[in-house]
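# following is a predicted model, sequence given first.
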Amino acid sequence: MQHIILLHGALGSKDQLQPLAKALTDSFQVHSFNFSGHGGRPFPDIAFSIPLFAEEILEYMKETNIEQADIFGYSMGGYAALYLAKHYPHKINRLVTLATKFHWDDKTAAREVKMLDAKTIQEKVPAFAAQLQQRHAPNDWLVLLDKTRELLTGLGQKNALQPDDYTYITTPSLILLGDRDKMVTLEETTAVYKQLPNAQFGVLPGTPHAFEQVNVSLLAEMITRFK
């Protein structure tokens, strides 16, 4: 049975992907792990970056003796997976991304960083603050927030993947977007889809950015049917 690795997004953890993992168990050997600093995993000694997270995918595959796998990446996880596909194409059989933000510049990064203000989150969405604290314990979620802000700022200054890079990613890829995603635009998603030489594109109806609001059954079916 084919291996599939599920990758969470920024400020997320592998626990968020458990409903999807369960839905895929009849079709795949399902794996997931936490990127460093997430889900209680210790923070790295260096700054967060897409190359760092891609390297952690490779480390996980080495630790679990997986030579090649399908990969599903949600949001930031999809970006890290595409970076891996660019530099280590032999490690990925098929690749599926959902709600991955591809376009980064200073203005975009500043807008996203502004949404990660700790004081605002604590005052306006205390339930989310409590969720982050619980999800990433024993790590300090405020430190995670700061490191994520630094990651996004860095992407705004220099994308880990430039537009022309996608033309060299030959891994069969399914690029998915929710039709109600307010963080990721249709334009940036289809632009990358058109650059990829071996890709398909799909839209999940009635779906915002948050993974918790994704129709898991539909997503699992799309992943399973992707050839």
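Yep, it's here. Numbers count the residues shown, from 1 in each chain.

# alpha carbons only for contacts and neighbour counts from here, please
OK.

# in three-state terms, label the spatially most central residue of the chain for me.
Closest residue to the average C-alpha location of the chain: residue 77 at 1.9 Å, with C-alpha atoms, centre = their mean. Using DSSP: H, G, I helix; E, B strand; the rest coil, the structure places residue 77 in helix.

# surely it meets residue 9?
Yes - in this structure residue 77 lies within contact range of residue 9 using C-alpha atoms under 8 Å: 5.0 Å.

# ok, residue 193 - contacts?
Going by C-alpha atoms under 8 Å, 6 or more residues apart in numbering, residue 193 touches 175, 199-201.

# repeat that for residue 109.
By C-alpha under 8 Å, 6+ apart, the contact list for residue 109 reads 152-153, 155-156.

# quick check: residue 38 vs residue 2, distance?
Residue 38 sits 26 Å away from residue 2, going by C-alpha to C-alpha, to the nearest Å.

# these two: who's more crowded?
Neighbour totals were compared for residue 38 and residue 2, and residue 38 leads with 25 against 11 (other C-alpha atoms under 10 Å).

# surely that one is within a helix?
No - under three-state DSSP, residue 38 falls outside any helix and is assigned coil.

# ok, it - contacts?
Residue 38 neighbours (C-alpha under 8 Å, 6+ apart): 11-13, 136, 139, 144.

# may I ask which of those residues has the most neighbours?
Most surrounded of the contacts of residue 38: other C-alpha under 10 Å gives residue 13, at 24 neighbours.

# excluding chain neighbours, what is closest to it?
Closest residue to residue 13 apart from its sequence neighbours, by C-alpha to C-alpha, 6 or more residues apart in numbering: residue 39 at 5.0 Å.

# was I right about that neighbour contacting residue 14?
Yes - judged on C-alpha under 8 Å, residue 39 makes contact with residue 14 at a distance of 7.2 Å.

# sitting in helices, which of the contacts of residue 38 do you find?
136, 144 (DSSP state H).

# presented hereafter is structure B, for comparison with structure A:
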Amino acid sequence: MTDQVIAADGTALAVQRQGTGRPLVLLAGQANDHTWWDSTRGDFHPAHSTITMDYRGTGASGKPDAPYSTRLFADDVVAVLDGLGIERADVYGTSMGGRVAQWLAIRHPERVDRLVLGCASPGGQHAVERSAEVRRALLRPDAAETLADLMYTPGWRAAHPGPYRTLGDASMPAHARKHHLRASNEHDAWDALPRITAPTLVLHGEDDQLTPAVNATLIAQRIPGARVHVFPGARHAYFEECRPEASDLVADFLARPA
């Protein structure tokens, strides 16, 4: 079911809710819409209703030509929860969605029950960024192929030829892509991470070159009581390549009593 919620600044946000049970908000990566979660959201439906959104600038949401930020995206999530009449939810964010989820838990702790942060970084000067070689490769004409290689191992790609839902929303206008890139690049929650009170699980792929895996440890060291799990040999899209292990791990974490 697709709904529309209006953000504080009047931007229309497309929202999708599936399943029944305790609400679980799933937050996608940079420049992606809700289809990022198409292959895995059903894994959580035995216990949860899953809630996704098209970030502003993507999918069926509004695409204002104005600065975006991970804090703004977090405020948009609050607007979604308000629009659906949900007081509290579990939250699972991957890639830029993990950065957005950080601010959601920091600025709106009363809205977050349990928190899962996947293939994310704390941002700012303390984060370990991708190499200059990777940055250059993402600027080449074959950047889509490079991104697919950063997401998945060659063996997994050979067995799963796609199409992949994690390579960006092709319908995005140029200004929205620019604003998404800046929002992700300017994220810096380092000083605020110790304020997170929600039980937190941090997940990462061991061979992630898009967001190096050491960032998982950095995040977990800043959040009181956070747990870490690293998937051996996996790249950025561990949640697909390591399914169902990753989904089972998340489901088990979310099911534990507080």
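Arrived safely. As the structure is a prediction and not an experimental result, all values here were calculated from the model.

# and stretch 79-86 of the second structure, what's buried?
Neighbour-count burial for stretch 79-86 of the second structure, with 16 or more other C-alpha atoms under 10 Å as criterion, is recorded at 79-82.

# picking up where we left off before, more crowded one of residue 39 and residue 14 of the first structure?
Neighbour count, other C-alpha under 10 Å: between residue 39 of the first structure and residue 14, residue 39 has more, with 24 against 19.

# just tell me the aligned range of stretch 217-236 of the second structure in the first structure.
Using TM-score structural alignment, stretch 217-236 of the second structure corresponds to residues 190-209 of the first structure.

# same deal with stretch 68-87 of the second structure?
Mapped onto the first structure using TM-score structural alignment, stretch 68-87 of the second structure spans residues 48-67.

# what's that stretch in contact with?
For stretch 48-67 of the first structure, contacts defined as C-alpha under 8 Å, 6+ apart pick out 3, 33, 35-36, 68, 79-81, 83-84, 91, 147-148, 150-151, 160.

# strands along the stretch 151-258 of the second structure, start to end?
Assigned by DSSP state E, counting those that start in this stretch, the stretch 151-258 of the second structure shows strands spanning 200-205, 227-231.

# for the shortest one, name the packing helices and strands.
Strand 227-231 of the second structure sits against strand 200-205, helix 214-222, with contacts defined as 3 or more C-alpha pairs under 8 Å, 6 or more residues apart in numbering; DSSP states H and E.

# superposed on the first structure, what's the mean shift for the first one?
The reference is to strand 200-205 of the second structure. With the two structures superposed, strand 200-205 of the second structure lies on average 0.5 Å from its match in the first structure, counting by mean C-alpha distance after the TM-score superposition for the first structure.

# what does that strand contact?
Contacts for strand 200-205 of the second structure (C-alpha under 8 Å, 6+ apart): 114-120, 213, 216, 219-220, 223, 225-238, 250, 253.

# now, of those, which are buried?
Among the contacts of strand 200-205 of the second structure, those classed as buried by 16+ other C-alpha under 10 Å are 114-120, 213, 216, 219-220, 223, 226-231, 234-238, 250, 253.

# thinking again about what came up before, so which of the contacts of residue 109 of the first structure belong to helices?
Among the contacts of residue 109 of the first structure, the subset assigned to helices under DSSP H consists of 152-153, 155-156.

# need those residues in TSV with distance to residue 117 of the first structure, can you?
Listed next are those as TSV, based on distance: C-alpha to C-alpha, whole Å:
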residue	distance to residue 117 of the first structure
152	13
153	13
155	18
156	17
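
# between those residues, which has the most around it?
Within those, residue 152 tops the neighbour count with 24 neighbours, counted by other C-alpha under 10 Å.

# could you find the closest non-adjacent residue to it?
Spatial nearest neighbour of residue 152 of the first structure, excluding adjacent residues (C-alpha to C-alpha, 6+ apart): residue 109 at 5.6 Å.

# off-centre distance for the helix or strand where that neighbour lies?
Per DSSP states H and E, residue 109 of the first structure falls inside helix 106-114. Distance of helix 106-114 of the first structure from the chain centroid (C-alpha atoms, centre = their mean, to the nearest Å) equals 18 Å.

# which other helices and strands contact the helix or strand that that helix is followed by?
Heading C-terminal from helix 106-114 of the first structure, the first helix or strand you meet, by DSSP H and E, is helix 118-124. In terms of contact count using 3+ C-alpha pairs under 8 Å, 6+ apart, helix 118-124 of the first structure is assigned the packing partners helix 126-136.

# what sits up against the helix it packs on?
Under the criterion C-alpha under 8 Å, 6+ apart, residues 11-13, 37-41, 121-122, 139-141 lie in contact with helix 126-136 of the first structure.

# ok, stretch 208-226 of the first structure next?
Against stretch 208-226 of the first structure from outside (C-alpha under 8 Å, 6+ apart): 16, 19-20, 23-24, 27, 74, 96, 99, 174, 178-184, 204, 207.

# among the residues you listed, which lie within helices?
Per DSSP H, those map to helices at 19-20, 23-24.

# residue in the first structure matching residue 47 of the second structure?
So residue 47 of the second structure corresponds to residue 27, using TM-score structural alignment.

# contacting residues around its match?
Contact analysis of residue 27 of the first structure by C-alpha under 8 Å, 6+ apart lists 1-2, 224.
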